[in-house]
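*Asks:* Could you work out the structure for the sequence below:
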Amino acid sequence: MVTDQPRTVFGDPYRADCPTRRILDRIGDRWTVLIVGVLSDGDARFSQLLRRIDGISQKMLTQTLRGLERDGLVRRTVYPEVPPRVEYALTEAGRTLCEPLHALQDWAIAHLDDITASQEAHDDGLGVGGVR
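*Replies:* A predicted model of the protein is given here:
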């Protein structure tokens, strides 16, 4: 059977139609990285996440948590109390993200001075290595 439509290649995030692209978009999002980082220390309530992650809005925290829950990376547990208590935790799949995301965080910290110097040189019109 021959078709005119290109075949979807799974596992190729460089193709726009590959589902892995959406997964990379999710785990590469800055809010996801920070939420997973907080939850790697243990379960947290919405208000705890909001206080811990400086600069995130309630709307963005809600959207990101919903997406992470949908993707099976975060579990939302509602406790039958008055008022209801809701906690968020990493699932087993979510916990597997901790090591690579911590490695990225460590890399960013280790290279902060070099990157900042490069940005300043670039912004000053010098380019990399002081040459333009």
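*Asks:* use CA for all of it now, contacts and neighbours both
*Replies:* Will do.
*Asks:* so Arg21 touches Tyr14, yeah?
*Replies:* Yes - counting by CA atoms under 8 Å, Arg21 does reach Tyr14; the two are 7.3 Å apart.
*Asks:* If you count surrounding residues, which of the two has more?
*Replies:* Arg21 (16 against 10; other CA atoms under 10 Å).
*Asks:* any chance you could map the helices in this protein?
*Replies:* Applying DSSP state H to the chain gives helices spanning 19-27, 30-39, 46-52, 58-70, 92-95, 98-123.
*Asks:* To check against the first, give me the structure of this:
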Amino acid sequence: MSKKKLNSTNTLNEYYLDERCTLNKVLRIVGKRWVSEILVLIKLDVSRFSNLKESLNGISDNVLSNVLNELVTAKLIEKEIFNEVPLRVEYRITDSGLTLVKVLHELCDWGKANIPYEIRIQPASYTKKVK
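*Replies:* Modelled structure (predicted):
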């Protein structure tokens, strides 16, 4: 994985925005692909790596591992490693993560109520043509 240039304009802009508003930090975490889905699954007690992988169609092992590590670092989930053969790792949502999931559900409800279907962002391959 490549490291960010600490003096790049993009990095400096991120630091500037983060200092001005905590919301930017929150959006940087929850705006990443797979984060909301993983948080909801762990909240629903899907706690093992293999179960998460099965539940998330299309995610790679590497991406899942990276997102889980970022969520542990952000203290939204906890990771417990059991000293067994084979090694067993389980994830649990923290109180902070539970609070965030509630907020994400509220944002989803707001989006359903306020963003017309026609302008929701969709990949071109998913756009249906209406006759």
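*Asks:* Show me the one of the helices of the first structure that comes nearest Val86 of the first structure.
*Replies:* Across those, Val86 of the first structure has its closest neighbour in helix 46-52 (7.3 Å, CA to CA).
*Asks:* so how far is stretch 75-93 of the first structure from its chain's centroid?
*Replies:* Here stretch 75-93 of the first structure is found 20 Å from its chain centre; the criterion is CA atoms, centre = their mean, to the nearest Å.
*Asks:* highest average neighbour count across the helices of the first structure?
*Replies:* Of the helices of the first structure, the one with the most neighbours on average (mean count of other CA atoms under 10 Å) is helix 30-39, at a mean of 19.
*Asks:* Name the residue closest to the centre of the first structure, please.
*Replies:* Thr32 (2.7 Å; CA atoms, centre = their mean).
*Asks:* Show the contacting residues for it.
*Replies:* Residues in contact with Thr32 of the first structure (CA atoms under 8 Å, 6 or more residues apart in numbering) are 26, 64, 68.
*Asks:* Nearest spatial neighbour of the aligned partner of the first one in the second structure, chain-adjacent residues omitted?
*Replies:* Taking TM-score structural alignment, Arg26 of the first structure has Ile29 as its aligned residue in the second structure. Across the structure, with CA to CA, 6 or more residues apart in numbering as the measure, the residue nearest Ile29 of the second structure apart from its sequence neighbours is Val35 (7.6 Å).
*Asks:* And Ile53 of the first structure, by the same measure?
*Replies:* Distances taken as CA to CA, 6+ apart put Leu34 closest to Ile53 of the first structure, at 6.9 Å, once the chain neighbours are dropped.
*Asks:* go on, Lys53 of the second structure?
*Replies:* For Lys53 of the second structure, the nearest residue in space outside its immediate sequence neighbours is Ile59; the separation is 6.9 Å by CA to CA, 6+ apart.
*Asks:* Quick one: map that neighbour onto the first structure.
*Replies:* Taking TM-score structural alignment, Ile59 of the second structure has Ile56 as its aligned residue in the first structure.
*Asks:* From Ile27 of the first structure, how far out is that match?
*Replies:* From Ile56 of the first structure across to Ile27 of the first structure, the span is 16 Å (CA to CA, to the nearest Å).
*Asks:* ditto for Gln58 of the first structure
*Replies:* Between Gln58 of the first structure and Ile27 of the first structure the distance is 19 Å, computed by CA to CA.
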